[in-house]
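Visitor: Sequence below, structure please.
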Amino acid sequence: MTEQLDLRDLHYFETIATLGHVGKAAEKLHRSQPALTGCIRRIESTLGTALFEKEGRNIRLTPAGELLLERARNLLINADDIVKEFKDYSGGLSGQVRIGLVPTAAHHMLLPLTKLLSKDYPNLQLKLIIGQSDFLNKLLKERELDLIIGLESDLGDSFEFFPIFEDTMVVVANSSHEIFKNPEVEMEDLLKYKWVLAPKSVTSRKWLDQNFELQGLPKPDVQIETNLLLMIPSMIMQTDLLSFISRLNLKRPSPDVDYIREVKVKETTMQRWYKVIHRKDGYLPPASRRLRDILIEQGRDFFENN
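Guide: Got it, this is the predicted structure:
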C-alpha cells in the first residue's frame, strides 16, 4: 500500500502537465508551489522515474510523464464517474442531460423532445448545444456532452452509434430559377451558377466538393459560406444561388410565392444517417440512458412529423 498513487496528487500532476508551469498550476489550484513540487516528487519516487524536464522558463513532460498523463486522466474520469453513479443510484430518473445536436436535427427534434420531457419526465433537465459535427464531436471527446445527435464521423471505436433516421442531401434552387428551364440538368450545368454552402469542414460540403472533383470538374463557386445552415433556405428563396441541403428543408409549393425546389442530379444526391452517439467508456447516467432510448425509439417520428 505504501506504493499506491494518491488521486489528489494525480489531479495536481494533471493540472501542472496541462499548464506546463508549476506557478500557473499553483494559482489555479489555490495551492503553494512547494506543495505542488512535493506532489511531483512523491509520484516520481513511487514510479522511480522523472516526469518533467526544463524547457526555458516552463517545464515539459518526459516520455514517462506523457504516459502517466494519459493514465491519470482516465483514472480521474473513472473516479468522478463512480461518484456520479452512486449519487444517481437512488435518485430515480432525474438530473441534467447534456446533449449536442447538429442544426437540422435541432430544427426537427427540439420541439417534440421538449414536449415529451415536460409532460412525461418533468425532473429531467436538458443542456442543449447546437453546432456542426466537428465541434460537437470535440465536446463529446472532452466529456462536455453526454450524447450527440449527429452524422457520420471519424470518432472511432471508443464511441457507440445508434442510427435513427436516414436523410437525403440534394442540390436546390429557387423554384423560379432559370436552371429549371433545362429538362435534363447535368453536373456541368450546376457550375454556371454561384452557391451558398456550409464551411469546408462540414461532411456534406466535403462530399459535394469531392464528387465534382471525381468527375474531373471544378468545385462549386461559393459566394456565401455560412455555418448558419438553417438560414440557407431563406437565402435560396430570395436569390439565384444554388445550395446543398436536406430534403427535409424543402419548402412546399405555393401558387403565390417562390419555394425551394430540388435540382435533380443523381451524382449530387447524398444519403446520410442521423445517429445518437455517446462514449463506450465511463458512466452514462440513468437520465442520459433513458433519453438515448427515447431518441432511438422515436427519433424517426421526430424527424418525419416536424
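Visitor: CA atoms for contacts and neighbours, from now on please.
Guide: Will do.
Visitor: residue contacts, residue 141?
Guide: residue 279 (CA atoms under 8 Å, 6 or more residues apart in numbering).
Visitor: can you pull out the strands in the chain?
Guide: 52-55, 58-61, 95-101, 124-130, 147-150, 159-174, 194-197, 221-225, 243-246, 260-263, 270-279 (DSSP state E).
Visitor: Pick the most buried one from those.
Guide: strand 147-150 (a mean of 26; mean count of other CA atoms under 10 Å).
Visitor: Just list what that one packs against, helices and strands only.
Guide: Here strand 147-150 touches strand 95-101, helix 133-141, strand 270-279, going by 3 or more CA pairs under 8 Å, 6 or more residues apart in numbering; DSSP states H and E.
Visitor: picking up where we left off before, possible to save the strands of the chain as CSV with distance to residue 26?
Guide: CSV is the format used below for those (distance: least, CA to CA, whole Å):
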stretch, distance to residue 26
strand 52-55, 16
strand 58-61, 14
strand 95-101, 30
strand 124-130, 31
strand 147-150, 34
strand 159-174, 35
strand 194-197, 46
strand 221-225, 44
strand 243-246, 50
strand 260-263, 58
strand 270-279, 32
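Visitor: who wins for proximity to residue 15 among those strands?
Guide: Of all the strands of the chain, it is strand 58-61 that lies closest to residue 15, at 12.1 Å by CA to CA.
Visitor: Surely residue 13 and residue 37 touch.
Guide: No: assessed by CA atoms under 8 Å, residue 13 is found out of contact with residue 37, at 9.5 Å.
Visitor: Let's see this one next, to set against the first:
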Amino acid sequence: MATDREQQLMRHAFALAQNGPERGVNPRVGCIIATPDGTVLSEGWHMGAGTPHAEVAALSTLAKDAARGATAIVSLEPCNHTGRTGPCVDALLDAGIARVVFAASDPGRHSRGGGARLAAAGVDVEGGVLAADAEALLGDWLPTARLHRPLVTLKWASSLDGRTAAPDGSSMWITGPESRADAHLLRARHDAIAVGTGTVLADDPSLTARDADGVLLDAQPVPVVFGRRAVPESAALRRHPHPFTHYDGRDLSHDLSDLRDRGVRTLFLEGGATLASALLRAGLVDTIVAYLAPALIGGDRLALTDIGVRTIDDALRPQLTDVTRTGDDVRLTLSMKGNR
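Guide: Sure, this is the predicted structure:
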C-alpha cells in the first residue's frame, strides 16, 4: 500500500504533469524519483510528442546509478512500447529503480502492461494510487485511449418535427442567431469538425469557428471530410486555417482510429444525415447535441436516415443530460452511453 509520503508525492506528480501540453496524441504525465524514505532526487514531466516521457525526463537529471534502489512515483503507468521514444519500463529497469508507484493504468493497445512487466522483473509495483484524481487530470485522453478513437459529438439543428431543411432544400436559418453562436463555441472546443461529401457539395461549409461578426475564433477545429466524392478545388473548406483530412468512409472505425493517432481526441460531427446515421449505426457516437427550433416544416429532409432500427424495441434511447434555452430555440444534450 502506498505510504502517506508517496501519496503526497503523487499529488505533486499531478501538478508537474500540468506543465505539459493539454492537447495532442500523448497524455500529461508527471514523475518523481525519490529515496525509499521519500527524499526527492529528481522530477520531470512529458512536454509533448517526440520529447522524453516523464520518467526519462526525471532520470536524465541524475548521475549514473543515482536512482538505484529508488522509488519512481508516476501519474500514469509506465509505457511498455517503442514509439517516437523507447519504453519507459526499460529506462526504469536500466536505472535500477526498486519500486514504482503509479496512479492510472495505461489502457493503450501497445503501451499498456508496463506495471506487469516491471513486477515480473522483480520491481515492487503499486498501481491505482489516487487513480480517480489521475483520471480527472488525463481528461478526454483516457476514454479515447480506451476506445482507440476520438470522442464523437453529433450535432444537428432542426425544426420541432425533426426537419433539417425545407422540401426545396433551403435550410438557412432554421434556428436563431443564439443557437448558431452557441454551436460555433462548441466547434471551437473540439479538436476536429467533420462533414460528409454530400454536405460539402450541397452547402459548401467553411467548417470554421466564428463569432457573431464572422471573425475567426482563436481555436479552430481541424476540418475532416468523409466520402468517396472529390472535394472541389473551389470549396470553402480549402481556405480553412488548417488543411483538411479526407477519408473515403468505407471503414469508419479505422478512420476514427487514424484521427486519434493524429492527435484528435474530440470530433464535432456537423452533417449530413447519411454520415450521421452511419456513425450511429456503427455505435461510434458518444454525445448528441440537437438544437430544436419552434418551427414545423414537414417533408422528408430528416436529421437522420436509417440507423438500423426496425421496431420500437430497437430504438436508441440516449440519456438526456442537459436542456438549455438558446434564444427562441432549445438545445438538448444527450449521452449515447449504453447505446454503443
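Visitor: TM-score, when you put one on top of the other?
Guide: Once superposed, chain against chain, the TM-score is 0.28 (TM-score structural alignment, normalised by the length of the first structure); 141 aligned residues with a CA RMSD of 6.1 Å.
Visitor: show me where the stretch 1-150 of the first structure has helices.
Guide: Counting by DSSP state H, counting those that start in this stretch, the stretch 1-150 of the first structure has helices at residues 7-19, 22-29, 33-47, 63-89, 103-120, 133-141.
Visitor: Looking at the ones you listed, which is nearest to residue 262 of the first structure?
Guide: helix 103-120 (17.3 Å).
Visitor: for the closest one, packing partners?
Guide: Using 3+ CA pairs under 8 Å, 6+ apart: helix 103-120 of the first structure touches strand 124-130, helix 286-304.
Visitor: That helix to strand 159-174, inter-axis angle?
Guide: Angle between the axes of helix 103-120 of the first structure and strand 159-174 is 120 degrees (criterion: axes from the mean of the first three to the mean of the last three CA atoms, to 10 degrees).
Visitor: Just want the angle from helix 103-120 of the first structure to helix 133-141.
Guide: 50 degrees.
Visitor: Quick check: buried residues in helix 103-120 of the first structure?
Guide: 103-106, 108-109, 112-113 (16 or more other CA atoms under 10 Å).
Visitor: Make JSON lines from those and add distance to residue 81 of the first structure to it.
Guide: Listed next are the buried residues of helix 103-120 of the first structure as JSON lines, based on distance: CA to CA, whole Å:
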{"residue": "103", "distance to residue 81 of the first structure": "30"}
{"residue": "104", "distance to residue 81 of the first structure": "32"}
{"residue": "105", "distance to residue 81 of the first structure": "29"}
{"residue": "106", "distance to residue 81 of the first structure": "28"}
{"residue": "108", "distance to residue 81 of the first structure": "32"}
{"residue": "109", "distance to residue 81 of the first structure": "29"}
{"residue": "112", "distance to residue 81 of the first structure": "30"}
{"residue": "113", "distance to residue 81 of the first structure": "26"}
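Visitor: and which of those residues is nearest residue 84 of the first structure?
Guide: residue 113 (24.7 Å).
Visitor: Please name the nearest non-neighbouring residue to that closest one.
Guide: residue 302 (7.9 Å; CA to CA, 6 or more residues apart in numbering).
Visitor: how close does the one you found sit to residue 104 of the first structure?
Guide: 12 Å (CA to CA, to the nearest Å).
Visitor: and the lengthiest helix in the second structure, what other elements does it pack with?
Guide: Longest helix in the second structure, counting residues (DSSP state H): helix 4-17. Here helix 4-17 of the second structure touches strand 30-34, strand 40-45, strand 71-76, strand 99-104, going by 3+ CA pairs under 8 Å, 6+ apart.
Visitor: What are the buried residues along that helix?
Guide: Those would be 6-7, 9-17, for helix 4-17 of the second structure by 16+ other CA under 10 Å.
Visitor: Give me the angle between it and strand 71-76.
Guide: 50 degrees.
Visitor: who has more neighbours, residue 13 and residue 37 of the first structure?
Guide: The neighbour comparison of residue 13 of the first structure against residue 37 (other CA atoms under 10 Å) goes to residue 13, with 24 against 16.
Visitor: and the gap between the more buried one and residue 80 of the first structure?
Guide: Residue 13 of the first structure is 17 Å from residue 80 of the first structure, by CA to CA.
Visitor: swap in residue 134 of the first structure?
Guide: On the measure of CA to CA, residue 134 of the first structure and residue 80 of the first structure end up 26 Å apart.
Visitor: Next: residue 205 of the first structure.
Guide: For residue 205 of the first structure relative to residue 80 of the first structure (CA to CA), the value is 38 Å.
Visitor: who's more crowded, those two?
Guide: residue 205 (16 against 13).
Visitor: Correct me if wrong: that one contacts residue 195.
Guide: No: using CA under 8 Å, residue 205 of the first structure makes no contact with residue 195, being 11.5 Å away.
Visitor: rewinding a little: just put the helices of the stretch 1-150 of the first structure in TSV and tack on distance to residue 271 of the first structure.
Guide: Formatted as TSV, those follow (distance: least, CA to CA, whole Å):
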stretch	distance to residue 271 of the first structure
helix 7-19	41
helix 22-29	48
helix 33-47	52
helix 63-89	36
helix 103-120	15
helix 133-141	16
